[in-house]
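Asker: Here's my sequence, what's the structure:
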Amino acid sequence: MDKGTTVKAVFFDIDGTLFSSRTRSIPASTIRALKHLRERGIRVFIATGRSINAISHVQHLDFDGYITFNGGCCVAKDNSVLFKQALDPQDIQQLLHYTSNQPMNFSLMYLDCHFVNQATPEIIDMYAYLNLPVPPLVDRNNPDICNILQANILLNVEDELEFMNKIMPNSIATRWAPHSADINPKGISKKVGVEVFCEHFGFHISETMSFGDGGNDIEMLKHTAIGVAMGNATDDVKAAADYVTDDIDNDGIWNAIRHFKI
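Answerer: Now for the predicted structure:
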């Protein structure tokens, strides 16, 4: 896309894009960039693997909508749910059966609550990184397997393909960390969330822009008219983007907006 092209909507990942894991804060230049976009009449959206209840550290910045669970649930500014798709119950049943005999950490995420299968040091560290309390343990004797919007599994990359094909064949895995995979229904990605909000507000995809740094951002970056990878993004994310900006702690979002004269 040429510089100066009209942008009406910008979608932002949170961790590593809006929120710095190093400083545990949102850079001042990012806050300035969001203010600049709103003053230009451009709508701004969150696009995250988190749930709507796990983004309080950024919600005060006044977004126009939220793509949560990597596109599995889209929530409007007034908290109304515009779109929702749960994981296949059979996949969840097979996950519970498999992990009854295998040492594997996972969490199950519903619209308004999370559960973990065990509170191991790895689980505790993961939720500490996300700045969230460790959820309660799942009730294996009477689980609700029909309304789970996302699972998160601590799973090595080299084991992912075999596990997904064998245990959760109706789901897809994407990564935001080397040893952790988000599990969503097949066909769901942040791209789906972008489409939901384009339809809701009447945008065309040619009027959209997105920012991300992790594997779960790739489909979104490729789909929007301008896909921007943060300088701290992984190589596969950078390869999928139209433009690579500076990292989050070096004014990456602000510099990209200036580069495209938005």
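
Asker: Every contact and neighbour count from this point should use C-alpha atoms.
Answerer: Fine.

Asker: next one: stretch 244-262 to chain centre, how far?
Answerer: Distance, stretch centre to chain centre, for stretch 244-262: 20 Å (CA atoms, centre = their mean, to the nearest Å).

Asker: what sits up against that stretch?
Answerer: 2-7, 16-20, 27, 29-30, 32-33, 37, 211, 228-233, 238 (CA atoms under 8 Å, 6 or more residues apart in numbering).

Asker: and what of stretch 207-215?
Answerer: Against stretch 207-215 from outside (CA under 8 Å, 6+ apart): 6-14, 16-17, 174-177, 217-218, 220-221, 224-234, 236-238, 253.

Asker: From the residues you listed, list just the buried residues.
Answerer: Among the contacts of stretch 207-215, those classed as buried by 16 or more other CA atoms under 10 Å are 7-14, 16-17, 174-177, 217-218, 220-221, 224-234, 237-238, 253.

Asker: From these, which land in strands?
Answerer: 9-12, 174-177, 226-229 (DSSP state E).

Asker: Reformat those as TSV; add distance to Lys84.
Answerer: Shown next, in TSV, are these (distance: CA to CA, whole Å):
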residue	distance to Lys84
Ala9	21
Val10	21
Phe11	18
Phe12	20
Thr174	18
Arg175	21
Trp176	21
Ala177	24
Ile226	26
Gly227	24
Val228	26
Ala229	27
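
Asker: hmm, which two among these are most spread apart?
Answerer: The span of these, defined through CA to CA, is set by Ala9 and Ala177 at 27.0 Å.

Asker: residue ranges for the strands of the chain, please.
Answerer: 9-12, 43-47, 65-68, 73-76, 81-84, 106-109, 114-116, 150-154, 171-177, 180-185, 208-212, 226-229, 243-244.

Asker: To check against the first, give me the structure of this:
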Amino acid sequence: MDYKIVFSDIDGTLLNTEHHVLPRTADAIRQITARGIPFALVSARMPEAIAPIVDEIGATAAVISYNGGLVITPDGQELNDERMTRAHTEAVLAQIARDYPGASMNYYAGHTWYVRDRADPEVQQEERITTVTSVEADFAALIAAGTLPSKLLAMGEADLIVRMEKELSPAFPELTVIRSAPHLLEIIARTVSKATGIAVLLNHYGIDRTEALAFGDNYNDIAMLRYVGHSVAMGNAPDKIKAIATSVTEGNDADGIYHFLRKNLVV
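Answerer: Below you'll find the predicted structure:
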């Protein structure tokens, strides 16, 4: 099939376990963009944590950040910027502080990542992985100033994150509460998903979703994988994700994206 656009999740999909793009995968992406096929990175990450990956690939790319909340074209035009409401933000933060004091909370607003304590080991680890520097802030002061979050992120032990997802999801039906990794819990407006972000970009390019190809590996990729015409799960994905996808390729440590593109004559 002739795909007219390619979307890819980042962590666990495009990046290997050492948080790098493998050379053959980067070369394959450069080949498709050289042929005029747009490439877009779709992630829970903030834009500043995606930019170094675009540089590592060495190709132009659109960015769908915050699981679809912020959509940016390769030339920097922001097509969509959707935030959580004040009421939801205050309620979620209050419940987490009360019921899950062991969770490390992060407050992402547009192009800035706010934390309560930069010395927090979870924050330091995330800074090393993303190469983005966080900013210490009082979350209540941000809310009072009208700086509402694109997303809230809880970091913690895997069993805590599972419990938070299980209990917060029914408590806040207007929000999407979903794991993006065993130790990460993303909280965004329910109106936002990777599928809605993709729809915004497809409309910008004038491409139908049936002509789109997407790669993913985790639970926050489900909406994306169900939305596009052809979805590909990585070999390292959970079985539930593989069952949803149209195809399954090799894992992120084995050039899964490259192998699918090569086998299907895309490169």
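
Asker: Just give the TM-score of the two.
Answerer: Scored against TM-score structural alignment, normalised by the length of structure 1, the superposed chains reach a TM-score of 0.89; 255 aligned residues with a CA RMSD of 1.9 Å.

Asker: between the strands of structure 1, which gets nearest to Gln90 of structure 1?
Answerer: Across those, closest to Gln90 of structure 1 is strand 171-177 (CA to CA), at 10.3 Å.

Asker: chain center to stretch 175-188 of structure 1: distance?
Answerer: For stretch 175-188 of structure 1, the distance to the chain centre is 9 Å (CA atoms, centre = their mean).

Asker: Can you find the partner of Ser231 of structure 2 in structure 1?
Answerer: Using TM-score structural alignment, the equivalent of Ser231 of structure 2 in structure 1 is Gly227.

Asker: my bad, should have said Val115 of structure 2
Answerer: Val115 of structure 2 maps onto Val116 in structure 1, by TM-score structural alignment.

Asker: Could you do Asn16 of structure 2 as well?
Answerer: Aligned partner of Asn16 of structure 2 by TM-score structural alignment: Ser20.

Asker: Distance of its match relative to Asn250 of structure 1?
Answerer: 10 Å (CA to CA, to the nearest Å).

Asker: next one: Ala33 of structure 1
Answerer: In terms of CA to CA, Ala33 of structure 1 sits 13 Å off from Asn250 of structure 1.

Asker: These two: who's more crowded?
Answerer: Ala33 (20 against 16; other CA atoms under 10 Å).

Asker: The more buried one maps to what in structure 2?
Answerer: Looks like Ala33 of structure 1 aligns to Ala28 there (TM-score structural alignment).

Asker: residue boundaries of the helices in structure 2?
Answerer: When assigned using DSSP state H, the helices of structure 2 occupy the ranges 23-34, 47-57, 86-99, 121-130, 139-144, 158-171, 194-205, 222-227, 239-244, 256-263.

Asker: Please name the residues that touch the residue lying closest to the match of Ser231 of structure 2 once chain neighbours are set aside.
Answerer: Nearest residue to Gly227 of structure 1 in three dimensions, chain neighbours excluded: Leu221, at 4.1 Å (CA to CA, 6 or more residues apart in numbering). Shown in contact with Leu221 of structure 1 (CA under 8 Å, 6+ apart): 209-212, 227-229, 240-242.

Asker: taking the residues you listed as a set, which two sit the farthest apart in space?
Answerer: That would be Met209 and Ala240, which, of those, are the farthest apart (CA to CA) at 13.6 Å.

Asker: Between the two, which contacts overlap?
Answerer: Joint contacts of Met209 of structure 1 and Ala240 (CA under 8 Å, 6+ apart) are 221, 227.

Asker: Asn53 of structure 1 -> structure 2?
Answerer: Checking TM-score structural alignment: Asn53 of structure 1 goes with Glu48.

Asker: do you know how far its match is from Val192 of structure 2?
Answerer: On the measure of CA to CA, Glu48 of structure 2 and Val192 of structure 2 end up 19 Å apart.

Asker: Pick out whichever of those two has more residues nearby.
Answerer: Set Glu48 of structure 2 next to Val192 and count neighbours by other CA under 10 Å: Val192 wins out with 21 against 17.

Asker: my guess is Met105 of structure 2 contacts Leu152, does it?
Answerer: Yes. Contact criterion CA atoms under 8 Å: Met105 of structure 2 and Leu152 qualify, at 7.2 Å.

Asker: Since that was my last question, I'll sign off now.
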